[in-house]
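A.B. asks: for reference, the sequence and a predicted model appear below.
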Amino acid sequence: MTYLMRKKCLYDGMEVMRFETLAKRLMSFRLIRLSRVLNYVLSGWPKELDGPALLPYWYRRRELTVLDGCVLWGARLVVPPQARKRVLEEVHKTHPAQVGPTLEQVAQSCDRCQAHRMTAPLHPWVNPGRPRARLHLDFAGPFMGKWFLILVDAFSKSLEVHPMHAATTRATVKILQNMFATHGIPHVMVTDNGCVFTSVEFGDFMRGNRITHVTSAPYHPATYGLAERAVQTFKGAMKKMETEYSSLESKVDRFLFRYRLTPHATTGEPPAVLFMGRRPRSRLDLMHPDLAQKILLKLQRQKQDHDKTCRERTFKVGQHVFVRNFSKRCKWLPGTILERTGPVSFCCELTDGTVVRRHQDQMRNRITTGKVGELAPAPGADEEVLDDLEDGTVTGRASISNVQNPADASVGQTAEPEEKHPRSEEQPTSSEMIAPTMEPVIRRSSRTSKPPDRLNF
């Protein structure tokens, strides 16, 4: 570069300034600011400056050098103020990219640079935050003999395609009315400046539904680029399915189904998930394990293992039962089922009129013998209830001698048809079932206590 600048040459009729020229001009202006900088670089900088004019050079004094009478800042040449305009014109001769504020000012004053400036920085649309808040509309067609109205949701990127015979305002409004009845009215709708969207009828439809209608700048499709990209995606997919032997409507449905299940490049989620909050089922889901069926099989196996040691127990309304008591008196109390409150829970009325709610595990079958105060457990009753009966802790009878089996009750009494079938007789009232309660007898263990055997070492 130094060799080229030292060499005298012509470029588009303009003579390139050489190092010697810059040095002569610098030496001819020794009393100006840059001359003092040159002297300070060669002889040393003073401890204090007499003014703020040389502060920019003072801060960079350790980076300044002198070469052939010219001041260099690193590898760059410090140009005198009198020669800067010509140097800038030489640098901007081929209209390069602007670097620095000085060259930016030169480019702004250049007509050619202003006519060929780069596009403005991208200004993306604001994310609406929820589905169906802003819709982008555009027409595709005529394509495959029809027009297609394409709608894109700005939040979920969900796509809708509606085939049309003609792109008219009345047909467009009818499709939008059907869509609003299903998904609601959006806040904003973005379109281009087509005749359908700028018509009076379409404007009245927007104002009537309180929708903000935003149109793009004329001949600037990047404003509604979301809809334009959707049109290109739809056309490309339909062209790839031209060889398939199916109707146009079937192809559109299959395209939308696959598109809505495919993760979008912007959101990273399928449009159907963001739009509906769930992933629709597809044939590919059959390849995944069914969690619900797995849980059902586990529950069925758990029930089978549990029911191996259990007996089937059924109760009905009006049936006499023993109800588990959780107070300090006795464990089981007689009662009658009033209603079923669940698959395995019931409300029962005790002999004293108290209504309690119990699980079927807390209930036992009970059969009355026909006499007031005489109760008998049902055949196959649990051993725990029988133990309570033998201990004299079940209320509703006078003594242990009154408790007997249904088979023995028919032998010691006068045979009557009603007593042979105690379940078919009229159920006694609660007052008839109450008998004097005996005080519980405190029993002590009769086991002989033996002293423990100890090892005597």
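C.D. replies: On my side now, so go ahead.

A.B. asks: contacts and neighbour counts: CA atoms only from here.
C.D. replies: Noted.

A.B. asks: P417 and A107, how far apart?
C.D. replies: According to C-alpha to C-alpha, to the nearest Å, P417 and A107 sit 120 Å apart.

A.B. asks: give me the more crowded residue out of these two.
C.D. replies: A107 (19 against 10; other C-alpha atoms under 10 Å).

A.B. asks: start to end distance for stretch 238-248?
C.D. replies: Stretch 238-248 has an end-to-end distance of 9 Å (C-alpha to C-alpha).

A.B. asks: structure B:
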Amino acid sequence: MGNRFILILVDHATRYPEAIQLRSITSPVVGRALMGVFTRMGFPKEVLSDRGTNFISTYMKSLWKECGVTYKFTTPYHPQSNGLVERFNRTLKGMIMGLSEPLRLEWDILLPCLLFAYREVPQKGLGFSPFELMYGHPVRGPLSLVKEALEKAPSKPPQDVFSYMLALRNQTARFRGLAQENLEASQEDMKWWYNQNATLVEFQPGQKVWAMVPVEPRAL
């Protein structure tokens, strides 16, 4: 049996996504996939996810504890409380569905390429790509190759390791600071537009209300 599931992780600060193809979603399988990411990127301080049984099992609770991770749940029936992941889910699904039929059947093989394409494109609200915010410099991908061919820019002179690391640290901090400013400005704009048509609704204790529970199809 081939891969049927995708485990999605998104870093809140940089919007940098990880997507791991899985054959099953049992706690041990998910745990091994998470450790594969943690051993490359480092252990996060906090993890936010839905209340799936594979995330709240005894096995996973032990993993969170050993890794020093504070685990938080999304609000029941309200996936928007983990909006970054939900939006990336929709984007990735759209990218897969946009493939031609033969390629769509090999989505798990092409998944790294789809991730690469997403990571190198600047985010609208941040002004930088997820790769830039994570690593402090643009990734050399297809867009860079086109730019290099057009500009025919000469190669930069080599730097010693200390100078390179110092410049990289400063540039990463500057990128993330600018991204935060762009995000806050974008959020203020969205808040203003939302408030133009928003209506305050107050409910009384014991009052009955309708609750809409959105259900998305699982299959691609």
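C.D. replies: Arrived safely, thanks for sending. Because the structure is a prediction, the values reported are computed rather than measured.

A.B. asks: was I right to think R104 of the second structure contacts G94?
C.D. replies: No: in terms of C-alpha atoms under 8 Å, R104 of the second structure does not count as a neighbour of G94; the distance is 11.1 Å.

A.B. asks: which positions in the second structure sit opposite stretch 105-125 of the first structure in the alignment?
C.D. replies: No residues of the second structure are matched to stretch 105-125 of the first structure when aligned by TM-score structural alignment.

A.B. asks: with stretch 10-21 of the first structure instead?
C.D. replies: The aligned range for stretch 10-21 of the first structure is empty, by TM-score structural alignment.

A.B. asks: now swap in stretch 204-212 of the first structure and tell me
C.D. replies: The aligned range for stretch 204-212 of the first structure is 62-70, by TM-score structural alignment.

A.B. asks: name the residues of the matching stretch that are buried.
C.D. replies: Buried residues in stretch 62-70 of the second structure, defined by neighbour count with 16 or more other C-alpha atoms under 10 Å: L63, W64.

A.B. asks: so how far is it off the chain centroid?
C.D. replies: From the chain centre to the centre of stretch 62-70 of the second structure is a distance of 21 Å (C-alpha atoms, centre = their mean, to the nearest Å).

A.B. asks: also stretch 125-134 of the second structure?
C.D. replies: Centre-to-centre, stretch 125-134 of the second structure and its host chain are 11 Å apart (C-alpha atoms, centre = their mean).

A.B. asks: next: stretch 144-155 of the second structure.
C.D. replies: Computed by C-alpha atoms, centre = their mean, the chain-centroid distance of stretch 144-155 of the second structure equals 29 Å.

A.B. asks: as a check, name the ranges of all strands in the stretch 151-300 of the first structure.
C.D. replies: Per DSSP state E, counting those that start in this stretch, the stretch 151-300 of the first structure carries strands over the ranges 159-164, 188-191, 212-215.

A.B. asks: contacts for the second one next, please.
C.D. replies: Strand 188-191 of the first structure is touched from outside by 133-138, 197, 211-216, 224, with contacts defined as C-alpha atoms under 8 Å, 6 or more residues apart in numbering.

A.B. asks: now a ChimeraX select for only the buried ones of those.
C.D. replies: For the buried members of the contacts of strand 188-191 of the first structure, the matching ChimeraX selection, counting by 16+ other C-alpha under 10 Å, is:
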select :133,134,135,136,137,138,197,211,213,215,224
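
A.B. asks: out of R104 and G94 of the second structure, which sits in the busier spot?
C.D. replies: R104 (16 against 12).

A.B. asks: the more buried one and S155 of the second structure, how far apart?
C.D. replies: In this structure, R104 of the second structure and S155 of the second structure are 38 Å apart, going by C-alpha to C-alpha.

A.B. asks: that older thread, redo the contacts of strand 188-191 of the first structure as TSV? Include distance to T262 of the first structure.
C.D. replies: Rendered in TSV, the data for the contacts of strand 188-191 of the first structure read as follows (distance: C-alpha to C-alpha, whole Å):
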residue	distance to T262 of the first structure
A133	22
R134	21
L135	20
H136	20
L137	21
D138	22
F197	30
I211	30
T212	30
H213	30
V214	29
T215	29
S216	29
Y224	22
